[in-house]
Structure formats: structure tokens, C-alpha cells
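J.: Could you look at this predicted model? Sequence included:
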Amino acid sequence: MIKALTSLLLVFAINGLGFNAQAHGFKAGDLTINHPYATPSLKGSKTGAAYIRSIKNNGKQADQLISARTTVAESVELHQMQMDGDVMKMRPVSAIDLPANAELRMMHGTPDGYHLMLMNLKQPLKDGDRFQLWLQFKNSGERQVMVYVQTPKSGTPAHHH
């Protein structure tokens, strides 16, 4: 009885922590897409950034993320952060490689990392919002995911153009 009550209280406690504590994952072929999220957009900005905590390729064949789309922005660009001398620069890329049996992290603040740039936002992204994002993979096809808008743990908004 006490064990069952403790388990029930633990479930309520975890659910009461809010969406930041709730992992959400999606499958696309051999790929596991964990916790897609975006950061709130800056006031007056027409761009936003979306990230994915990890994309794990559980297969024996490499794959690529080749495009993305959403209804909250006119277009989505794949971007990579790279050091150019002592300056961090953001560059569009045509695809993001997903090697076989490997995991890629696309997280806010990751140096030399990738993210999805949301171009010409149709409305500001606010903490707590959710939106649909369609990811197109070369081998695993298209997968629709739910993106949660959340302020990064550091409390600072994401970089924007």
C-alpha cells in the first residue's frame, strides 16, 4: 500500500514539474529524435531558433537531415556554428550528417553545433508555446515532431540574426 502510494505521489510530482522535465521523443526509421525545442524569440525579431536535444541513428546506415518546415515561419534553414578565427559564425548547410550508430546533439549554446533557423516568423515564439515541425531525412523520410518553446537554463535568449 505504501509502495503504491509512493509511486503515485512520484508520478504526480514529476508531472507537476512542467514541460521542461518531460522528455518527448519521436521515431523515424532507425532514428530516435529526442526533445525538439525552440527558444523564445526576441521582441521584434523575425527569426527564431529550434534545437533537438539529440538525434540517435540506431541503424547500420548513415542518414542525413536534409530539410525542415513549419507553419510558424516562412522557411527553415539548417545552420552550423563555426569558429572563424576568434569569431563564432553561423553558416547555412545543405544537410546535417547522421552517422550510423551515433548520436548528434543540436542544443542551444553548443560550439560547432547545429540548429534550425526559423526564418520570417509569423508570430513571436513565447515561453510555453508549442508548434509542429516536419523534419525531412534522406533515408528515413519525413517525420512530424512537436516543438516546445522554452527559455534556456541559463535564462538568456538564443542567438538571432
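T.: Yes, it's here. Numbers count the residues shown, from 1 in each chain.

J.: alpha carbons only for contacts and neighbour counts from here, please
T.: OK.

J.: Leaving out the residues flanking it, which one is nearest to Tyr114?
T.: By the measure of CA to CA, 6 or more residues apart in numbering, the closest residue to Tyr114 outside its immediate chain neighbours is Gln80, 4.3 Å from it.

J.: Quick check, the one you found in contact with Ala95.
T.: No - Gln80 lies out of contact with Ala95 (CA atoms under 8 Å); the separation is 10.0 Å.

J.: what sits against Tyr114?
T.: Taking CA atoms under 8 Å, 6 or more residues apart in numbering, we find Tyr114 in contact with Tyr51, Leu78, His79, Gln80, Met81, Ile96, Arg105, Met106, Met107.

J.: nope, Phe131 is what I meant
T.: Thr70, Thr71, Val72, Met146, Val147, Tyr148.

J.: Got another one to weigh against that:
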Amino acid sequence: MKQILLSCAFALAAFPALAEIVVEPGEARISRPGAPSGAAFLTVTNTGDLADRLTGARTDAAEKAQLHTHVHEDGVMKMLHVEDGFEIAAGESLALERGGDHVMLMGLAPLDPEGTLNLTLIFENAGEIEVELPVALPR
């Protein structure tokens, strides 16, 4: 019996507790009318006890979905691909928003302004989470 209990304890130790991720959908936007690029905006909250990392995203509506951020260099704002993703500490939130961190959509199919965009977010610990974002018209 003692051996069985020890085996169970080791098995449980091999599977760390997962972060608990809550996604508050924002919106999907195209850059400008007819443009093949756009972005997805939303808020991710880690309600768990462990940090997690948003490592990627994908959608059938675009050839490529990447995590991007904006940086200010030499008086110029630049958009950069964040290959390592974004860490979300336990109890913290990550806002993916205009002018900051966001999901960049490239090779984007035309979006229905009355429709939605299905987006899969990929996390290091929590796995994949699907969200549906309303499409917003460009400004």
C-alpha cells in the first residue's frame, strides 16, 4: 500500500498545477479598408497560483498570427515580433491593446464588419484557449 501511495505522489508531482487563464475578448481590426493585415485586442488574466506565458496565436482568417509589441527607438515607434511571448504572472493581467502588445494578423482575409474572428491563444501551461472577437471597423 505504501508503494502505491508513493507512486501516486510521484505521478502527481510530474504534472504541475496549471495556470488558470481568463480571456476578456476585445475586438479584431483591419489596419485600413482593403488591407491584408490587422490586429486582435483582448485582455488575459491569470487567476492561478503559477505564472504562465502566452507563446502564440493562430486563426483560420490569416496566414500568420504573431505576438507583437511597440517600442520607441530614436524618436520612431516600431512594431516588433515578440518571439518568446508574454509572461503573465500569477494574479496579473496582460492587456493586448492598440499602441502596445497585441496579436498581429498578416495575410488577413477580408473580414465581415458585422462578423467575428475566431482566434486560438496558445499558452505554455494552460494550453490552447479559443476566443471569438467581434470585428470592428477601422478608424
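T.: Yep, it's here. None of these values were measured; they are calculated from a predicted model.

J.: Post the TM-score for the overlay when you can.
T.: The TM-score (TM-score structural alignment, normalised by the length of the second structure) is 0.79; 121 aligned residues with a CA RMSD of 1.8 Å.

J.: Could you give the number of residues near the corresponding residue of the second structure for the residue nearest to Tyr114 of the first structure?
T.: Taking TM-score structural alignment, Gln80 of the first structure has Thr69 as its aligned residue in the second structure. Neighbour count for Thr69 of the second structure, taken as other CA atoms under 10 Å: 21.

J.: repeat for Ile21 of the second structure
T.: Neighbouring residues of Ile21 of the second structure were enumerated by other CA under 10 Å; the total is 21.

J.: Leu10 of the first structure now?
T.: Leu10 of the first structure: 12 surrounding residues under other CA under 10 Å.

J.: So it, which state does it fall into?
T.: With DSSP: H, G, I helix; E, B strand; the rest coil as the basis, the three-state label of Leu10 of the first structure is helix.

J.: Tell me which residues touch the residue nearest to the spatial centre of the second structure, please.
T.: Ranked by distance to the mean C-alpha position of the second structure (CA atoms, centre = their mean), the top residue is Leu121 at 4.4 Å. With contact taken as CA under 8 Å, 6+ apart, Leu121 of the second structure is in contact with Leu54, Thr55, Gly56, Ala57, Arg58, Glu128, Ile129, Glu130, Val131.

J.: give me the element it is part of.
T.: With elements taken from DSSP states H and E, the one containing Leu121 of the second structure is strand 116-123.

J.: residues contacting the residue lying closest to Ala95 of the first structure once chain neighbours are set aside?
T.: With CA to CA, 6+ apart as the measure, Ile66 is the residue that lies nearest to Ala95 of the first structure, at 4.5 Å, once sequence neighbours are left out. Residues counted as contacts of Ile66 of the first structure (CA under 8 Å, 6+ apart) are Ser94, Ala95, Ile96, Leu135, Gln136, Phe137, Lys138.

J.: Before I go, just wanted to say thanks for your time.
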